[in-house]
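K.L.:
Below is the sequence, then the predicted model.
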Amino acid sequence: MINGETRLAGIIAKPIKHSLSPYIHNTSFQLLNVNGVYVSFETEAVNLREALSMIKIWEMYGVNISMPYKRAVIPYLDSLSEEAELTQAVNTVVLSDGKLIGHNTDGIGFVSFLEAESIDYHRKEVVILGAGGAAQAIVTQLALQKVSAIHVFKRNNETFSTIVAQMKQLSQHLGVAISVYDFDDINALNYLLEKNVILVNTTNVGMGAQATSSPLSPQAKLRAEHTVIDIIYYPLVTPLMRQARNMGCQTFNGLGMLVHQAAVSFELWTGKAMPVNEIYKRLLVTLSGEEENDN
């Protein structure tokens, strides 16, 4: 029940109407009897500073930050968590003692999902397809967790050399081997697939306009011992997942990561643990229904 003591949380992005975050957080507030409400703020870039200032003025819990503002918010924050500092990207802002603290929960959420699913990653090498914001957060958190090695496959375009330099710096800072390859280097990929690796797709190939495509070449030599994770959560089963299942691989979509990264934000704001399993079940029902309506 919204009343005079209800605290606000929300998400700042553009566009934002597609977001599942209001459903996730408002359901969590209700299940835990927390007097909070979570709303979407579709914000123009020129209004970003003013939008963030309202967190202090209204004494909000904080906000999530989504595209295209994960880097743009940083100059307007008072400090950053270690993960946000390393990735130079923020997806959660917390009001703490009158200060705006920037966090990045994407990587932490990914690792929490791995642990919840009992996926052994500590002694594994991890192959990452893509090098965008989500990939960098995942790479950073896996490096902090000291996995054996991380291999990033990225399109050889104008940002390739920048990503190579960033990953080299991160590798040296955290003491974990991180390599960057041309996305189309099938020989390098198949060499790595000779090992018992975890393969993670962070590209958008498999959703939206590319919903019928897989980011992985048909020449890729997947084997049954590989674990394949596609961080896309709609559709629930992507072409990559079907490709991997045909080879006997264990597969996961991105719904678990979505819920676990949201849970980290929720706990930073409220000090309470999100009911992850219940939220996951409800989202699964919702998304399954949407898929049926689309077909």
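P.N.:
Perfect, thanks for sending it.

K.L.:
going forward, measure contacts between C-alpha atoms and count neighbours the same way
P.N.:
Will do.

K.L.:
And the helices in the stretch 1-150 of the chain?
P.N.:
With helices called from DSSP state H, counting those that start in this stretch, the stretch 1-150 of the chain shows them at 21-31, 48-57, 82-87, 106-116, 133-144.

K.L.:
just the ones you listed: most buried one?
P.N.:
Stretch with highest mean neighbour count among the helices of the stretch 1-150 of the chain: helix 133-144 (a mean of 23; mean count of other C-alpha atoms under 10 Å).

K.L.:
re the thing from before, mind checking the helices of the stretch 1-150 of the chain for the one nearest to Lys154?
P.N.:
Across these, Lys154 has its closest neighbour in helix 133-144 (10.2 Å, C-alpha to C-alpha).

K.L.:
next up, a second structure to put side by side with the first:
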Amino acid sequence: MPRPISRDTRLCMSLSGRPGNFGTRFQNYLYEALDLDFIYKAFTTRDLPAAIGGIRALGIRGSAVSMPFKEACIPLLDELDASASAIQSVNTIVADDGWLKGYNTDYSAVASLLESRAVPKDIRFALRGSGGMAKAVASAFRDSGYRHGGILARNPETGPALAAGCGYEWLAELGDTRPQMLVNVTPLGMEGGPEADTLAFSREQVEAAQWIFDVVALPVETPLILLARELGKPVITGAEVIVLQAVEQFVLYTGVRPEAELIERAAAYARG
């Protein structure tokens, strides 16, 4: 029987422009499995300062932060962990007695995947995107020792800024360039979005690449990942990123690190 909600139950939440169910299902599964007096709920908002103020005023333990709030929330917080201050992007807020501290668990998740999958350090990659998540991914590549990269972004402000900050080239268009690794950090291919069926890169570009990395987590098999698998390319998926970063959020909220087998069960449940 699930633990009853009481006045002592700790609330955790998420703030996203397009709330999904993965985080809610993942976190609540672990709370119940480990008999922790927590509950998790997803939200969106049109008033970010009021939403962040609510976290502070109501004693909410923590909040995940997704697009488009990862950078906009920073002036509303009291402190940034090194993982967030270095890239000026927050995906997790933890509250202690009204003191709000921002973290970025996306960064550590991507760095961990690059290492565990043994992606060659001398590979040339192109990363599409220049928002908060793109900052985390590009910085993870940089700090993991990847020196040959380009930031593919049409935005004439955020694209060059991200490229310069990470020591990469800015590309308004990919053109005839054929990088060995393609990385999508945009909503292209996202379930429920206006471009859910859109490939982040052309078929020709995917055919020429050696590795494909799509940060979009839902659907698990995005159009880009499906094409890469069809062509026999090794892939890193957003589903892998979302699990790793969610585990670190769970640890920050509760102080408990689940066993690997339990994490796998929670992830399978969350995708169901």
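P.N.:
Cool, the structure landed. All values derive from a computational prediction rather than experimental measurement.

K.L.:
Could I get the TM-score for this pair?
P.N.:
Remark: TM-score between the superposed chains equals 0.85 [TM-score structural alignment, normalised by the length of structure 2]; 263 aligned residues with a C-alpha RMSD of 2.4 Å.

K.L.:
To Ala244 of structure 1, which of the helices of the stretch 1-150 of structure 1 lies closest?
P.N.:
Of all the helices of the stretch 1-150 of structure 1, helix 106-116 comes closest under C-alpha to C-alpha, at 17.9 Å.

K.L.:
name the helices or strands packed onto that closest one?
P.N.:
helix 133-144, helix 255-270 (3 or more C-alpha pairs under 8 Å, 6 or more residues apart in numbering; DSSP states H and E).

K.L.:
Could you export these as a markdown table, including distance to Ser213 of structure 1?
P.N.:
What follows is those, written out as a markdown table (distance: least, C-alpha to C-alpha, whole Å):
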| stretch | distance to Ser213 of structure 1 |
| --- | --- |
| helix 133-144 | 19 |
| helix 255-270 | 19 |
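
K.L.:
just to revisit the earlier point, Val126 of structure 1 is nearest to which of the helices of the stretch 1-150 of structure 1?
P.N.:
For these, distance to Val126 of structure 1 was read as C-alpha to C-alpha. The smallest value, 8.6 Å, belongs to helix 133-144.

K.L.:
Report the mean distance between the closest one and its aligned residues in structure 2.
P.N.:
When structure 2 is overlaid, helix 133-144 of structure 1 sits 1.5 Å from its aligned residues on average, using mean C-alpha distance after the TM-score superposition for structure 1.

K.L.:
what stretch of structure 2 does that helix fall on?
P.N.:
Aligned by TM-score structural alignment, helix 133-144 of structure 1 corresponds to residues 132-143 of structure 2.

K.L.:
related to what we said a few turns ago, compare the helices of the stretch 1-150 of structure 1 and report which one is nearest to Val228 of structure 1.
P.N.:
Here helix 106-116 is closest among these (C-alpha to C-alpha), at 11.6 Å.

K.L.:
Now do the contacts for the spatially most central residue of structure 2.
P.N.:
In structure 2, the C-alpha closest to the average C-alpha coordinate belongs to Asp106, at a distance of 4.6 Å (C-alpha atoms, centre = their mean). Counting by C-alpha atoms under 8 Å, 6 or more residues apart in numbering, Asp106 of structure 2 touches Asn91, Met133, Ala136, Val137, Val241, Ile242, Gln245.

K.L.:
I'd like those as JSON lines, with distance to Tyr40 of structure 2 appended.
P.N.:
What follows is the contacts of Asp106 of structure 2, written out as JSON lines (distance: C-alpha to C-alpha, whole Å):
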{"residue": "Asn91", "distance to Tyr40 of structure 2": "16"}
{"residue": "Met133", "distance to Tyr40 of structure 2": "22"}
{"residue": "Ala136", "distance to Tyr40 of structure 2": "24"}
{"residue": "Val137", "distance to Tyr40 of structure 2": "26"}
{"residue": "Val241", "distance to Tyr40 of structure 2": "20"}
{"residue": "Ile242", "distance to Tyr40 of structure 2": "16"}
{"residue": "Gln245", "distance to Tyr40 of structure 2": "16"}
